[in-house]
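# Could you work out the structure for the sequence below:
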Amino acid sequence: MLKLFRKPRPNYDALSKLRPPSLEGMDEILGINMRNALIAKYNPRHAIERARDKVAAKVALEAAGIACTGTVAVIDDHQKLGAFKPSRDMPDAWAIKPARGSQGDGILLAVRREGNTWYKGSGAPLTEEAVMHHIQKVVDGGFSGDSAAEDAALIEPLIIADPALSRIVPEGLPDLRVISLHHNPLMAMVRLPTLESDGKANLHQRAIGAGIDMETGRITRAVVKGTPITHHPDTGVNLIGFEIPGWERVLELAAKCGPAVGLGYCGADIVLDVNDGPLVIEVNAHPGIEIQNICQAGLKVRIAATGEDFR
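Here you go, the predicted model:
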């Protein structure tokens, strides 16, 4: 049986022996109904709501000693909005995120500043008025994706990617998704921005999804919208065999995220900062199952290896 995530880390050799040689054995695949059953079993409603709110999740993660991205400000009402002045209160490079946003909606990034004007990665200018307008739209719930009347704007310092990863992509910030059950990391991929994805690490916008070997931290397979590739289409860098920096630390962080937020089954999103190494940016209470197609491996058998009974 797979060992629970304690040092030493999970016995991935034992896990791999449980894995069928191909995906033709559909019992290996975790379907959407079974995923939903796991969520219903292990993810209580209050924990799901906490995970959906980036601010609340960050508070819980930091209370558990988990390294997260920094915080410049949280603007969650119009009084704070009125007292906020970007030219005074914001750094030269930053990210604005809706606390309850999803799929990258409402995220605004600035990579540099000249006077009271910031610039996107594309070179487009952002005036102080434009920044305030965006923050107000976030606070008014324009990107919340649900019935919430208001939201909070989470402003963070811009993460600068680890050089080993930044040389792979033309622009943007790669991130890692690690699926875990309790303290057990089960499957992982790295999402790599492309020019076609506008520098965003969103698979539905044609970023690259690359499966990672859990034992070595090396990329084993990469796809764009279901099409296998071996090299990044923009930089030409070979992806297969690339080793994720700080892989042991990534697994340690991922193993702690669910319990910290109160989730039993979750996806941890982690970035690799040039100075601080792996940092958690988000915890997802409803991680998708597409990662199995990217990795060409099934989650069900890995979950069963932890002792979970699917009967």
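# going forward, measure contacts and count neighbours with C-alpha atoms only.
Will do.
# Helices along the stretch 151-300 of the chain, start to end?
163-166, 247-261, 291-295, 299-305 (DSSP state H, counting those that start in this stretch).
# quick one, which of those is nearest to Ala64?
Closest to Ala64 of the helices of the stretch 151-300 of the chain is helix 247-261 (C-alpha to C-alpha; 6.0 Å).
# all helices for the stretch 1-150 of the chain, in order.
Under the criterion DSSP H, counting those that start in this stretch, the stretch 1-150 of the chain contains helices at 12-17, 32-42, 45-52, 54-63, 78-83, 86-89, 128-139.
# let's see this one next to it:
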Amino acid sequence: MNMRNLGYVYPHNARSDFPIANDKLLCKEKLAPLGVPLAKTHYSYRYFYELYNLERDLSRLDEFVIKPSNGSAGNGILVIVGREEGTWLGINGRQYDISALQRHISDIIFGVYSFDNQDAAIIEERVVQHPKINQMFDRGLADVRLIMFQHQPVQAMSRVPTVASDGKANLHQGAVGLGIDLKTGCSSDAMLKGTAISHHPDSGAPLLGIEIPFWDEIIYHATRTAEAVPLKYLGIDIAIGEQGPVLLEINARPGLEIQNVNRQAMRPLLEAIR
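Down below sits the predicted model:
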């Protein structure tokens, strides 16, 4: 971790540029004019008084995602998949009335999910996952994480949610990591909590030899994103929607678990680019 920070993060990423990765709204403002595919932002709330219009705003939406602009590790994200008689249904099977949603958004603004710093809540469109990815596990949103250095892809993995991860694509919370071959876009390895597996622990679906849809487009948009931001060492997270890739966020200090998932040390790959 120290080698990553001292050798790559801090020499190539100025701290003054970290906000482009930390703030999802700022990132969207930067990338949207470039045609990078992003989930549509329906509403955003930075101040408590703006929640006066929340019920009116949400009455127009059946499906949406609530997330903190400065959150991390999937914390604070709430996925709504439908409505039933005045309440909204979460992907976790729970029902939420307007008061519950208002409390959740208030927590986001207050900074509960961003280290007690005041934050903004984003209401954005729900990405409908590609059927091929749903075959592995359909209760949550998988993503592809790419490590980029000097605008070039270094390593890639897909993070597939599980019941244990509560539908979140977070390895530390129990998601499955798939090592992805950069050239072919096919999964070569699958790891769960440091243990090699071949099938999803909940669905039983095979995980090896899976061809990630839209792989060439994923690489293209990841490269364009890396070229557009001042960070030279970063992680890029992309979901795979029905119609194509959707960029979720970028990370100035991506974790190193990706090299374990791929069973390949990252340093020689980085040095080859340097």
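# export the helices of the stretch 1-150 of structure 1 to CSV and tack on mean neighbour count and distance to Leu299 of structure 1?
What follows is these, written out as CSV (neighbours: other C-alpha atoms under 10 Å; distance: least, C-alpha to C-alpha, whole Å):
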stretch, mean neighbour count, distance to Leu299 of structure 1
helix 12-17, 14, 11
helix 32-42, 15, 10
helix 45-52, 19, 21
helix 54-63, 19, 25
helix 78-83, 12, 44
helix 86-89, 12, 44
helix 128-139, 19, 35
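# Which of those sits closest to Ser102 of structure 1?
Among the helices of the stretch 1-150 of structure 1, helix 45-52 comes nearest to Ser102 of structure 1, with 8.6 Å by C-alpha to C-alpha.
# Which stretch of structure 2 lines up against the closest one?
Aligned by TM-score structural alignment, helix 45-52 of structure 1 corresponds to residues 15-22 of structure 2.
# May I have the distance across that stretch, first residue to last?
11 Å (C-alpha to C-alpha, to the nearest Å).
# Could I get the full set of strands for the stretch 201-311 of structure 1?
In the stretch 201-311 of structure 1, the strands defined using DSSP state E, counting those that start in this stretch lie at 208-212, 219-224, 227-229, 265-273, 277-284.
# Please work out which of the ones you listed is packed deepest.
strand 208-212 (a mean of 28; mean count of other C-alpha atoms under 10 Å).
# Over in structure 2, find the residue span that strand aligns onto.
Strand 208-212 of structure 1 covers residues 176-180 of structure 2 once aligned (TM-score structural alignment).
# Report the contact partners of the corresponding residue of structure 1 for Gln155 of structure 2.
Counting by TM-score structural alignment, Gln155 of structure 2 lines up with Met187 in structure 1. If a contact means C-alpha atoms under 8 Å, 6 or more residues apart in numbering, then Met187 of structure 1 has Val178, Ile179, Ser180, Ile212, Met214, Ile291, Leu299 as its contacts.
# For Met187 of structure 1, give its distance to Cys257 of structure 1.
In terms of C-alpha to C-alpha, Met187 of structure 1 sits 15 Å off from Cys257 of structure 1.
# With Ile168 of structure 1 instead?
27 Å.
# same thing with Tyr42 of structure 1?
14 Å.
# just Ile289 of structure 1 next, same as before
19 Å.
# likewise Ser87 of structure 1?
Counting by C-alpha to C-alpha, the gap from Ser87 of structure 1 to Cys257 of structure 1 is 34 Å.
# so His130 of structure 2 touches Pro245, yeah?
No. With contact defined as C-alpha atoms under 8 Å, His130 of structure 2 does not count as touching Pro245 (9.3 Å).
# Need the nearest residue in space to the equivalent of Ala120 of structure 2 over in structure 1, chain neighbours excluded.
Residue pairing (TM-score structural alignment): Ala120 of structure 2 is matched to Ala152 of structure 1. Of all residues not flanking Ala152 of structure 1 in the chain, Asp76 sits nearest, at 4.1 Å (C-alpha to C-alpha, 6 or more residues apart in numbering).
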